[in-house]
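Enquirer: pasting the structure only:
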């Protein structure tokens, strides 16, 4: 096929003509540059006016018609979903708390682990054995594959040095991991506990512990409150039905999980107690290293030279008064205070002093006697164990022995005496009148800010629990 030679072709001007036209245009633009610019500006302004004139004529979007479009979504068939699940690897997680009777097999069984190799590792490895050794109550979590084999196990528990302290700061984490090439490895590390703030409150109807139980407050927090207000309120004799309290305290966590030991509680941050119509407040104030104490909102320390009790809050079985002697069966002045407590309960010094006597003393059994400043002395009797020696200097709150039933005792308890210049005195009265420890003036501005924040939280707890104006019966 050949092209039609008769097809018309466009007529183009010769190159010389085009070149001459371009040169003429350049000369015109150069000669009339200002006029052209003005003309363009006028044209643009005209377009702008036209745009502003037209824009308001557009319809209001709110008046435009609306249409609801509904489309059915069909899920993938059940068979396809089941096949996808079958192809996916499954990891199961279970959590438990260790028991005193646990073995490697019983613990793994409760965790759903079916793995003889893992059980053998728990029995044989010295580090892994710590999951079951020592105090029960360790928090244990395990990861399993879809066949029940152990992939990893993590145990979280109290550090060896926190004992029965009310505000631990660290915990131990034991990790057991399955290796890629088979077998397991175990390691232990220490980590910091986390803390969250909780608000609570309650009303006294029978006892402090009954009220805190009703409010879901741990016993350790109740003990701290009794300690904080011990020089203001005699919780054994002055507590009244209808007394109310509110408290802000720490709830401790390990890796984000609430701890099960130490009742999961840390330090009381602030508290208010209304006893017989009178209100008492206390707020914790400390420094960066965690040391500090409790103060009222005016900055007066709640700590005095003498504690109100040689034990943490406990049941008084015989106060400072006349009584029938349980052995001699005669009425005698009881020149001390008896605290009923299980044998072995720690006994502490109520103040700084020096050990005057430590040993056996007739009807008192095992005794510790301390000398304090100002002609004051204290005596702790019927101890099962003496933990100090004569001439030793002790600090307030230091452990000096343990409750027992030695000497003339009908059961385990602590007999406590306070003497001033050889004369017996009521320990609680002495504690209330004892000198306080002042807050350093340089710390008062920071304390004032902290106290305001704590007072706000106490008011929130007050409203939350119905403390304001008293709780309903």
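Expert: Arrived safely, thanks for sending. Everything numeric here is computed off the predicted structure, so don't read it as measured data. Numbers count the residues shown, from 1 in each chain.

Enquirer: contacts and neighbour counts: CA atoms only from here.
Expert: Fine.

Enquirer: could you tell me how many residues sit around the nearest residue to residue 113 once chain neighbours are set aside?
Expert: Distances taken as C-alpha to C-alpha, 6 or more residues apart in numbering place residue 148 nearest to residue 113, at 5.1 Å, with adjacent residues excluded. Using other C-alpha atoms under 10 Å, residue 148 is surrounded by 15 other residues.

Enquirer: doesn't residue 148 belong to a helix?
Expert: No - counting by DSSP: H, G, I helix; E, B strand; the rest coil, residue 148 is not part of a helix but coil.

Enquirer: show me what contacts it?
Expert: 112-115 (C-alpha atoms under 8 Å, 6 or more residues apart in numbering).

Enquirer: got it, and residue 315?
Expert: Residue 315 makes contacts with 236, 339-341, as judged by C-alpha under 8 Å, 6+ apart.

Enquirer: ok, now which ones touch residue 151?
Expert: The contact partners of residue 151, by C-alpha under 8 Å, 6+ apart, come to 142-145, 177-178.

Enquirer: save these as a markdown table, and put in secondary structure, distance to residue 171 and neighbour count too.
Expert: Below are the contacts of residue 151 laid out as a markdown table (DSSP: H, G, I helix; E, B strand; the rest coil; distance: C-alpha to C-alpha, whole Å; neighbours: other C-alpha atoms under 10 Å):
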| residue | secondary structure | distance to residue 171 | neighbour count |
| --- | --- | --- | --- |
| 142 | strand | 18 | 23 |
| 143 | strand | 21 | 20 |
| 144 | strand | 25 | 21 |
| 145 | coil | 28 | 15 |
| 177 | strand | 19 | 18 |
| 178 | strand | 23 | 16 |
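
Enquirer: which one of those residues is nearest residue 284?
Expert: residue 142 (38.1 Å; C-alpha to C-alpha).

Enquirer: how far out from the middle of the chain is stretch 177-191?
Expert: Chain-centre distance of stretch 177-191: 29 Å, with C-alpha atoms, centre = their mean, to the nearest Å.

Enquirer: list the contacts of it.
Expert: Here stretch 177-191 makes contact (C-alpha under 8 Å, 6+ apart) with 117-118, 121, 127-128, 150-153, 159, 170-176.

Enquirer: for it, measure first residue to last.
Expert: Stretch 177-191 has an end-to-end distance of 18 Å (C-alpha to C-alpha, to the nearest Å).

Enquirer: buried stuff in it?
Expert: Using 16 or more other C-alpha atoms under 10 Å as the test for burial, stretch 177-191 gives 177-178, 184, 186, 188.

Enquirer: quickly check those for the two that are furthest apart.
Expert: Maximum distance among the buried residues of stretch 177-191 (C-alpha to C-alpha): 15.3 Å, for 178 and 188.

Enquirer: try this one next to it:
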């Protein structure tokens, strides 16, 4: 009797297994329907289902043809070699040998070519910071070397290519368009602006633009506070898929001592020039720049000081900017050159006459690039930093005079009138851009907060 039950049970289980194999979807739907009816139904299904350990097991064997069928082992191992790629930045001390060695290239013929090639000497070796990449074979011999750089604001970049041919190495210069991508970043002030941007991996070029943008609102020398924060959206210019350098700041926000300052780059339709505005459409451009140099270190402000040459205390009626010899000096406002030449302790000096009896003075110049009577516009280069006249080292002495009286240039810049706001015709396009930039600046702030945490 027991043997008969066992045989029947075994036959039932085999039929159930065959049913599952033939109709898997129907069985699955049935089980799902039962499960949806509640716990009791689930218990019933569990009770009726066969024990998986009792289900029959079938071994299926199928022939599989080898992908390497009919191919000799030597042919499989002979892949024809492979290429290696590496990128670096050129250093001022690089020789042909040191550059190739740092890039993993072991090729005396390539080094000899780089040493004597005119294009390489003129555009690569000694050019600090230029991006260079190398392609080598599996034995580390050079196949192709490419250097990229952008030397102007034309929107293009130069590409130096050194390539191995059947007749040896050849070199050429190519021109190609840059592409722009947008990046978001933010930071918190703990000591200085540049320390904060460095901590957030923000390029120095972007940090300089931030200081320029808000120089009429914030005294970056004396008014920064620990805990001040900033967010920025900026362009990165890309060459052949590699970030080459930073581009323009598209929008920025700076919170200084609890007060929020914002800026947005906008070019009105039909105009060939753009400008920065607040997010409500007011121009950030004022009649005078806050500094005749791009963001620099102020060594002596508008106050009393101990004169380093005369060795006595006297009023310092201007601002001194420390900068290397040759640094470009720009006029802070539109005007006409009133004097350009040598004058006593000022050495090489330029006087620019502006409206409303305003005059600016640029002293100790190494070179003068304008002439008396020449009209100049705000931001135009008029010479370079030097140490002529009574100067202990290279720097720019800058003065601002109103009706013959010396005034603090920073105060004058902040009080000067702003340019016209966004025009009514361009307002809809500006408002759409401002709405987008508000979202991106908020995202940049969140990135900064996340990295800080």
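Expert: Looks like it arrived, so ask away. Here the structure is a predicted model, which is why all the values come from computation and not from measurement.

Enquirer: can you calculate the TM-score here?
Expert: TM-score of the superposed chains, computed with TM-score structural alignment, normalised by the length of the second structure, equals 0.79; 400 aligned residues with a C-alpha RMSD of 3.2 Å.

Enquirer: re earlier: between the contacts of residue 151 of the first structure, which is nearest residue 330 of the first structure?
Expert: Of all the contacts of residue 151 of the first structure, residue 330 of the first structure sits closest to residue 142, with 63.6 Å by C-alpha to C-alpha.

Enquirer: which residue lines up with that closest one in the second structure?
Expert: Matched by TM-score structural alignment, residue 142 of the first structure corresponds to residue 134 in the second structure.

Enquirer: relative to residue 145 of the second structure, how far out is that match?
Expert: Distance, residue 134 of the second structure to residue 145 of the second structure, using C-alpha to C-alpha: 4 Å.

Enquirer: same question, residue 81 of the second structure
Expert: The value you get for residue 81 of the second structure to residue 145 of the second structure, if C-alpha to C-alpha is used, is 19 Å.

Enquirer: mind checking which of these two has more residues around it?
Expert: Higher neighbour count among residue 81 of the second structure and residue 145: residue 145, with 21 against 9, using other C-alpha under 10 Å.

Enquirer: which position in the first structure aligns with that one?
Expert: In the first structure, the residue equivalent to residue 145 of the second structure is residue 153, according to TM-score structural alignment.

Enquirer: before we move on, what about residue 187 of the second structure?
Expert: Using TM-score structural alignment, the equivalent of residue 187 of the second structure in the first structure is residue 202.

Enquirer: got it, and residue 353 of the second structure?
Expert: In the first structure, residue 353 of the second structure lands on residue 371 (TM-score structural alignment).

Enquirer: just the element for its match, please.
Expert: Per DSSP states H and E: residue 371 of the first structure is located in strand 366-372.

Enquirer: mean shift of whichever helix or strand comes after that strand relative to the second structure?
Expert: Once the chain leaves strand 366-372 of the first structure, the next helix or strand it forms, by DSSP H and E, is strand 376-386. Taken over the aligned residues, the distance from strand 376-386 of the first structure to the second structure averages 1.2 Å (mean C-alpha distance after the TM-score superposition for the first structure).

Enquirer: equivalent range in the second structure for the very next helix or strand once past strand 376-386 of the first structure?
Expert: Going down the chain from strand 376-386 of the first structure, the next helix or strand is strand 393-394, by DSSP H and E. Mapping strand 393-394 of the first structure onto the second structure (TM-score structural alignment) gives residues 375-376.

Enquirer: for residue 130 of the first structure, give its distance to residue 65 of the first structure.
Expert: 72 Å.

Enquirer: which one of those two has more residues nearby?
Expert: A direct count of neighbours by other C-alpha under 10 Å for residue 130 of the first structure and residue 65 places residue 130 higher, at 16 against 6.

Enquirer: which parts of the stretch 151-300 of the second structure are helices?
Expert: Along the stretch 151-300 of the second structure, the stretches classed as helices by DSSP state H, counting those that start in this stretch are 193-199, 204-213.

Enquirer: can you redo these as a markdown table with distance to residue 395 of the second structure and mean neighbour count?
Expert: Converted to a markdown table, those look like this (distance: least, C-alpha to C-alpha, whole Å; neighbours: other C-alpha atoms under 10 Å):
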| stretch | distance to residue 395 of the second structure | mean neighbour count |
| --- | --- | --- |
| helix 193-199 | 21 | 17 |
| helix 204-213 | 19 | 18 |
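
Enquirer: please name the nearest non-neighbouring residue to residue 137 of the second structure.
Expert: Sequence neighbours aside, residue 83 is the residue nearest to residue 137 of the second structure in space, at 4.7 Å (criterion: C-alpha to C-alpha, 6+ apart).

Enquirer: neighbours around the counterpart of the one you found in the first structure, how many?
Expert: Under the alignment (TM-score structural alignment), residue 83 of the second structure pairs with residue 91 in the first structure. As a burial measure, residue 91 of the first structure scores 15 neighbours (other C-alpha under 10 Å).

Enquirer: surely residue 91 of the first structure meets residue 149?
Expert: No - in this structure, residue 91 of the first structure is not within contact of residue 149 by C-alpha atoms under 8 Å, at 9.9 Å.

Enquirer: mind checking what residue 9 of the second structure lines up with in the first structure?
Expert: By TM-score structural alignment, residue 9 of the second structure lines up with nothing in the first structure.

Enquirer: host element of residue 9 of the second structure?
Expert: Secondary structure assignment for residue 9 of the second structure, by DSSP H and E: helix 2-22.

Enquirer: now the second structure: which of the contacts of residue 148 of the first structure match?
Expert: Checked against the second structure using both residues aligned by TM-score structural alignment, their matches' C-alpha atoms under 8 Å, the contacts of residue 148 of the first structure keep these contacts: 112-115.

Enquirer: wait, what's in contact with residue 305 of the first structure?
Expert: Contacts of residue 305 of the first structure (C-alpha under 8 Å, 6+ apart): 351-352, 431, 434-437.

Enquirer: my guess is residue 418 of the second structure contacts residue 281. True?
Expert: No - counting by C-alpha under 8 Å, residue 418 of the second structure stays clear of residue 281, with 11.9 Å between them.

Enquirer: which one's more surrounded, the two?
Expert: residue 281 (19 against 14).

Enquirer: which residues touch the aligned partner of residue 242 of the second structure in the first structure?
Expert: Correspondence of residue 242 of the second structure to the first structure, assessed by TM-score structural alignment: residue 257. Counting by C-alpha under 8 Å, 6+ apart, residue 257 of the first structure makes contact with nothing.
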